[in-house]
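structure, please.
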Amino acid sequence: MARRRTLSCALAALLAGAPALAADDEELALAYGDSATVSIATGNKQSLRRAPAVATVFTAEDIRASGATDLTELLQRVPGLHVSRTYYINEPRFQLRGVQSEFSQQVLILIDGVRRQSILLGSPEELWVSMPLDQVARVEVIRGPGSALYGADALAGVVAITTWRAGEQPGTQLGLQAGAFDTQAASLRHSGRSGDWSWLAWLRAGRTDGQAETIHADAQTALDGVFGTQASRAPGAMSTRHRDLDLQLRLGWQDWQAQASLKRRHGIGSGPGLAQALSDRDWADTDFAVLALDWQRSGWLPDWDAQLHASVTHTTVDSLYQLFPPGAFGGLYPEGMLGGPGRNSRVHDLEGSLLYAGWAQHRLRLLAGWRRSDLYATREVKNFNFQVLPGVGSFPVPLGSLVDVSTSGPYVTPQQRDLHYLALQDEWRLAQDWTLTAGLRHDRYSDFGHTTNPRLALVWDARHDLTVKALHGRAFRAPSFAELHNINNPVNLGNPDAQPERMATTELAADWQAHRSLQLRLNLFRYRMHDILRLVPHADPSSGATTQNLGTQDGHGFEAEARWQPGPGWRVDASWSQQISRDRLTGLRSADAPRRMAKLALEARLNGDWACSLQARHIAGRARAAGDARPALADYTLVDLGLHWRRSALQGWQASLLLNNLADADAREPSPAPGSIPYDLPLPRRHALLELGYRF
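You can find the predicted model right below:
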């Protein structure tokens, strides 16, 4: 039955899917930049080939041609970037060059310039679940440090997402969706212009039961062996259901753009279980709301361009998790072991930048900003408490019923953090074929102090068809509120004296236009990450662990890319990435992250309005964590196939048939050591999706 649901088809109208005429594509390229330009590297639109960073760009047409429906699917195409899954509600886990953590704190996510980091965990937007691509116009990714421009958390890379602005793609697009994994959705988008005014409204609502692959054993399976019970729900399916609502309103007037957006995910299942024990009674709700105002003017003063950004983001999280099922711990919990943490958070951002081009051969950018992060209304209910037995460990003691412990024993208390920062960047044209980009940013935090991070990038046009780059930068990750202030979760403690993680990276890159139809890129990198934030067991390990800056990770490797366009309407993108990273504390290879990745994407215009896409990725060489005695993780290869019908008109229909995991591979991502879920976390098996779109 689960397989039949997996193989069911979807009927959909894609909000951003209708193809456009060449003139429309040219207009979008002028507004957002084409695939050969990038803005994320310096904050200015410039040639991707000459940008002082190693970057990947996806335009609106790239997104349509890929067949991806969610951001995580699109990011799988980036060389050196792997999207794994975590035990924490099956969240995406971003791994770059062997740098990774359970909550992906080392990768910064920006949407329309607004940071999407959780201030509690430091992760990209807590309870991320999914981000549909309906409203996404462009995605840019830099691999390597970005703190000299973007500050905290841009340690291993930055992902910048740009949504459609007011007035772009004028008209109305309507859609319905139903099918795979019992997925249903409805969507509507309208955009228009009148004089100096422009507007856009987008709404998408849906639900899904999520993938139905089986977990054969879990943490409760092991407890059943100890207590002689049969409480575990394994073998059973992960709970990956959720209901979603996405809303965005944008208004433009002359140099101003205002937006209000809401991302709501309700009834979220806990994946394999928050305590790695299966449950179908969990739920979590999150609302992420944004109000933002942007102003940008070229020629504000002679030789000066200016930008202002102000935003307020508000997050609400509520939940009730069944950590262990009814009958756990020898029947002490007839209703199951329950815990329900919740919290509100608010972040205010104000940033201004000036670009000065009046000094010959120089382009100077001055950036200044302020951010206030508030964690408030922290709350928790649960029907247990932990009793620590020295030398034995912690044991859950039943409370008899759900008890509000928000004041008596919460996992964290309200916190506030202020940040002030200042950055300076100079793009200096040393000679006709040489450009030196130098940057420096200073961040001062109210809770843990200050940090300064520089960058240097030398770009040389060695020949008309060859560009060489030498790059060096330093970056940091700010400790999250949980790492600083956790007091009972259940016995893992924060450390108010924790300092930022730090990283220094050196890269050498070459971009060669070997033929008018063939482009080759090679990037060599080496990094050292130190002061890594980890939970370190106490002298008596049974009493828990505390966050400490402990350990250093060294890594090196390469990313090779090729783009071949053998004829009109044909394109092949291929990459091979390899990294070796080691934890100097243990001497072992870094756990979980792939050592080798090969990726292939083929896009072909077959006949008239018909096209196909083929994407494949091979993930290999993942090591187990220290102390994990399970067999080595198996390599896997996934292949996705798409068949697309697109009319070459601004209005009308389009259709796509997508077959994901075409070979029905049994692919798995690692569960946490030492293996409470012994057979790891399965990825979805073969499934199909049929999409229809209409634009009018």
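
alpha carbons only for contacts and neighbour counts from here, please
OK.

residue 572: what's its closest spatial neighbour, skipping adjacent residues?
Here the nearest residue to residue 572 in space, its sequence neighbours aside, is residue 602; by C-alpha to C-alpha, 6 or more residues apart in numbering that works out to 4.6 Å.

repeat that for residue 294.
With C-alpha to C-alpha, 6+ apart, the residue lying closest to residue 294 is residue 309, at 4.7 Å.

what's the spacing between the one you found and residue 365?
Using C-alpha to C-alpha, to the nearest Å, we find residue 309 at a distance of 15 Å from residue 365.

which one's more surrounded, these two?
Using other C-alpha atoms under 10 Å, the more surrounded residue of residue 309 and residue 365 is residue 365, with 22 against 18.

nearest residue to the more buried one other than its sequence neighbours?
Once chain neighbours are set aside, the closest to residue 365 by C-alpha to C-alpha, 6+ apart is residue 355, at 4.5 Å.

give me the neighbour count for residue 661.
Summarising burial for residue 661: neighbours were counted as other C-alpha under 10 Å, giving 22.

what residues does it make contact with?
By C-alpha atoms under 8 Å, 6 or more residues apart in numbering, residue 661 lies in contact with 638-640, 684-687.

closest to residue 145 among those?
Here the nearest of the contacts of residue 661 to residue 145, counting by C-alpha to C-alpha, is residue 638; it sits at 29.3 Å.

show me what the host helix or strand of that closest one is packed against.
Residue 638 belongs to strand 636-646 when elements are defined using DSSP states H and E. When contacts are defined as 3 or more C-alpha pairs under 8 Å, 6 or more residues apart in numbering; DSSP states H and E, strand 636-646 sits against strand 610-620, strand 652-660.

so for the last one, what gets flagged as buried?
Okay, so that is strand 652-660. Judged by neighbour count (16 or more other C-alpha atoms under 10 Å), strand 652-660 contains these buried residues: 653-660.

and the contacts of that strand?
Identification of contacts with strand 652-660 by C-alpha under 8 Å, 6+ apart yields 17-19, 67, 639-647, 685-696.

run the last query once more with 6 Å
With contact meaning C-alpha atoms under 6 Å, 6 or more residues apart in numbering, strand 652-660 is reached by 640-646, 686-695.

another sequence for comparison is provided below:
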Amino acid sequence: MALRTYNPATMRAYSFRIAKTADKTAGHSGLAVALPFLLALLVAPAAAQEVSEKDYFDDLPVVLSVSRLAQPLKDVPGAVTVIDREFIRRSGARDLTDLLRLVPGFVIGHINGANPIANYHGDFDALNRRLQVFVDGRSIYSTLLAGNVSHPMMGMVLDDIERIEVLRGSNSAAYGANAFSGVVNVVTRTATDVPHFSASLALGEKGIADRSARVAWGDERLAVRLTAARSGDSGFDDVIDDKRVDQFHLRADLRPSAADDVMLTAGSVRHQWGATDMLRSENWRNVFVQGQWRHNVNADNDIRFNGSFDEEKFIDQIYHFTILGVTRPYRADGTGRRLSLEAEHTTRISPSLRLVWGGQWRHEEIRSPDIFKEQAALSAELRRVFGNVEWRLGENWIVNAGAMWEDHSVVGPHTAPRLSLNYHVLPGHTLRFGSTQAYRTPTLFELRGNWQTPSLPGSLVLASGGVKPERLVANEIGYVGEFRSLGLTIDLRGFEERGSSVARYFGGYPNDVVNKDRYRKRGWETQLRWKPRPETQLLLNHTVLNVRSWATGDTHISDEMIAPSHTSSLVWFESLPAGFEFGLSYLTYGAMTWGGKNDVLDTEPRLDLRLARRFKIGGTQAEAAVVTHSATGSYQDGDPRRYFPRRAFATLRLDF
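So this is what the prediction gives:
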């Protein structure tokens, strides 16, 4: 993955989103209109590229989100994949989930064409409730939809992203209950780091119609960025799953003094789609505000305060047929709110010892008579205290020791510790040994859900409230090696993850939520990035995973195949003469089940291709590209009845 040295100032970033619903675009018509125009641009006179790639692979990056301390990758207590904006641009991806399929250990699937799922080392159901995702330090999981991050992950414009840090493994010691299986930290671009005006358009097969516009102004003391975007497609073949995502982002960066940075965001996202196999219309909306103040006391002390408020609304009207043939709707509507306040202090105690510590208070409430059978709002509070110490034992040994204590108003307290030891064997070569314990706190739906669907026997959920936090103990050994003379970096990770008290919907009619099973995951991952010459960049990922499950009944088979036994991906970027660029990504994987079902998916590979050309029109920097996803044809992706289709589209981006 393209790795680059990072300026920590860009971590202080926030986004604003407001959304509208787009009109449906017909299947192939968009590509037919766009291709002739964009192909003409591809052969237009070339201009020199303004973005230098000289340092693209030169140095390992500084990572900010693992221990909450800014650390070079060789000192981090975990395996991290960093995706920078150059990789995002050249990947041809349309959303965040599409990028994560190229991260070792991640499993990507779809409930249908409108609802992608991304999780690390598989999951035991079709909800993304064990993965923590941040956007500029704001957690984006759904309070209402059982901790799911799938809908919020679609509420990002990829052109606005500076970089993505993906910790491959649990990090409850730094970020608490939601960081159970992994952490994805998205850092967006500052307003001073983007063109004053940008516009992009993508049109193609399967109704693809993506468009965005961005305007930025200001200086180092006050800068503002506004981004509006609308995207959509017609989903998978033979399924009612048209998707539209509308969003609007605002980010303001203020620097009132040399020692202070203030960041403000507010926004809205709307995800609207049709649902599979029934007369159903679903609509998820999210609005949020966020503020952060960072004060630099001196060279050795930094204080940060962060606060955010999220509100989401879900409208889900479902029609079913009674025995008498009368069509009657039932609903799963609701509103969720979350208020989070956090303080953090980073200090250097001595030349060899650094400490970050702080606390967080979070309040959540849900109002949904449909799924709780209560008119009043249900609420819960969470209090956290966390800390991490980086201790340098001489020149070659680094100890990271940290923990988070959490107290949930319904479930009670628990503690998640971590201990990691990094040994620099030689300059550029590091061994890492680590152990951590993680918990996942049940959501309000898992604790108090009462969702009745009388005409669909077996689907009623009536939670008794007895479910306890899930528990995970993970041990790993890793190696990071730089071979600068070869332009090669290797990242290896071997792991064992032991989970217990897995929360399941169990009982048939009604379904309770209970802690039922335990499991063990073992395997290894490798990430190899190679730049044999300035024009060529290669990324090779490979994961081997073995799952042992002690589940009972019908869940045993699906548990042991919740993720492929092996996954491999290859990314190849090539800079061609006359301003052309070529990109290829290839993904192949072993057999697996999906979403707690025993149906085994086919193991068809996926091949994506991209041909682009960067050029100038007067003073405007432009890029035209033609992209094909799944060029080898459709393949099973998630639900065994659903096939991700081959689709081609063309893009045009203008930076003024």
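
care to give me the TM-score?
For these two chains in superposition, a TM-score of 0.86 is obtained (TM-score structural alignment, normalised by the length of the second structure); 607 aligned residues with a C-alpha RMSD of 2.9 Å.

and the contacts of residue 661 of the first structure as CSV, adding neighbour count?
As requested, the contacts of residue 661 of the first structure are arranged in CSV below (neighbours: other C-alpha atoms under 10 Å):
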residue, neighbour count
638, 20
639, 20
640, 22
684, 19
685, 20
686, 19
687, 22
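
surely residue 401 of the second structure touches residue 389?
Yes - counting by C-alpha atoms under 6 Å, a contact exists between residue 401 of the second structure and residue 389, whose distance comes to 5.3 Å.

about what we covered before: of the contacts of residue 661 of the first structure, which stay in contact in the second structure?
Of the contacts of residue 661 of the first structure, the subset whose aligned partners also make contact in the second structure (criterion: both residues aligned by TM-score structural alignment, their matches' C-alpha atoms under 8 Å) comprises 638-640, 685-687.

can you lay out the residues you listed as a markdown table showing distance to residue 505 of the first structure?
Formatted as a markdown table, those follow (distance: C-alpha to C-alpha, whole Å):
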| residue | distance to residue 505 of the first structure |
| --- | --- |
| 638 | 31 |
| 639 | 33 |
| 640 | 34 |
| 685 | 37 |
| 686 | 39 |
| 687 | 40 |
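
ok, these vs residue 71 of the first structure, which is closest?
Each of these was scored against residue 71 of the first structure by C-alpha to C-alpha, and residue 640 proved nearest at 15.5 Å.

let me know the helix or strand that the alignment partner in the first structure of residue 438 of the second structure is in.
Matched across to the first structure, residue 438 of the second structure falls on residue 475, judged by TM-score structural alignment. Residue 475 of the first structure is located in strand 466-477, with elements delineated by DSSP H and E.

how much does that strand stray from the second structure?
In the superposition with the second structure, the aligned residues lie an average of 0.9 Å away from strand 466-477 of the first structure, counting by mean C-alpha distance after the TM-score superposition for the first structure.

packing partners of the helix or strand that that strand is followed by?
Helices and strands here follow DSSP H and E; after strand 466-477 of the first structure, the next one along the chain is helix 481-485. Taking 3 or more C-alpha pairs under 6 Å, 6 or more residues apart in numbering; DSSP states H and E as contact, there are no helices or strands that helix 481-485 of the first structure lies on.

try it again with 10 Å
Secondary-structure packing of helix 481-485 of the first structure (3 or more C-alpha pairs under 10 Å, 6 or more residues apart in numbering; DSSP states H and E): strand 362-389, strand 415-431, strand 492-493, strand 533-537, strand 545-549.

these into a markdown table, with extra columns for distance to residue 593 of the first structure?
Conversion of those to a markdown table gives the following (distance: least, C-alpha to C-alpha, whole Å):
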| stretch | distance to residue 593 of the first structure |
| --- | --- |
| strand 362-389 | 31 |
| strand 415-431 | 32 |
| strand 492-493 | 25 |
| strand 533-537 | 17 |
| strand 545-549 | 21 |
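
closest to residue 592 of the first structure out of those strands?
With C-alpha to C-alpha as the measure, strand 533-537 is the member of these nearest residue 592 of the first structure (16.1 Å).

quick one: buried residues of the closest one?
In strand 533-537 of the first structure, residues buried by neighbour count (16+ other C-alpha under 10 Å) are 533-536.

tell me the angle that strand makes with strand 466-477.
What separates the directions of strand 533-537 of the first structure and strand 466-477 is an angle of 40 degrees, with axes from the mean of the first three to the mean of the last three C-alpha atoms, to 10 degrees.

corresponding residue for residue 53 of the first structure in the second structure?
Taking TM-score structural alignment, the alignment pairs residue 53 of the first structure with residue 78 from the second structure.

confirm that its match sits in a strand.
No - the assignment for residue 78 of the second structure, made by DSSP: H, G, I helix; E, B strand; the rest coil, is coil rather than a strand.

could you pull out the helices for the stretch 1-150 of the second structure?
With DSSP state H, counting those that start in this stretch as the criterion, the stretch 1-150 of the second structure has helices at 29-42, 85-91, 96-100, 150-153.

nearest to residue 498 of the second structure, out of the ones you listed?
helix 96-100 (23.6 Å).

which residue numbers in the first structure go with the closest one?
Using TM-score structural alignment, the residues of the first structure aligned to helix 96-100 of the second structure are 71-75.

got the contact list for that stretch?
Residues from elsewhere that reach stretch 71-75 of the first structure, judged by C-alpha atoms under 10 Å, 6 or more residues apart in numbering: 56, 58, 62-63, 66-68, 81-84, 92-94, 129-134, 136, 139-141, 159, 161.
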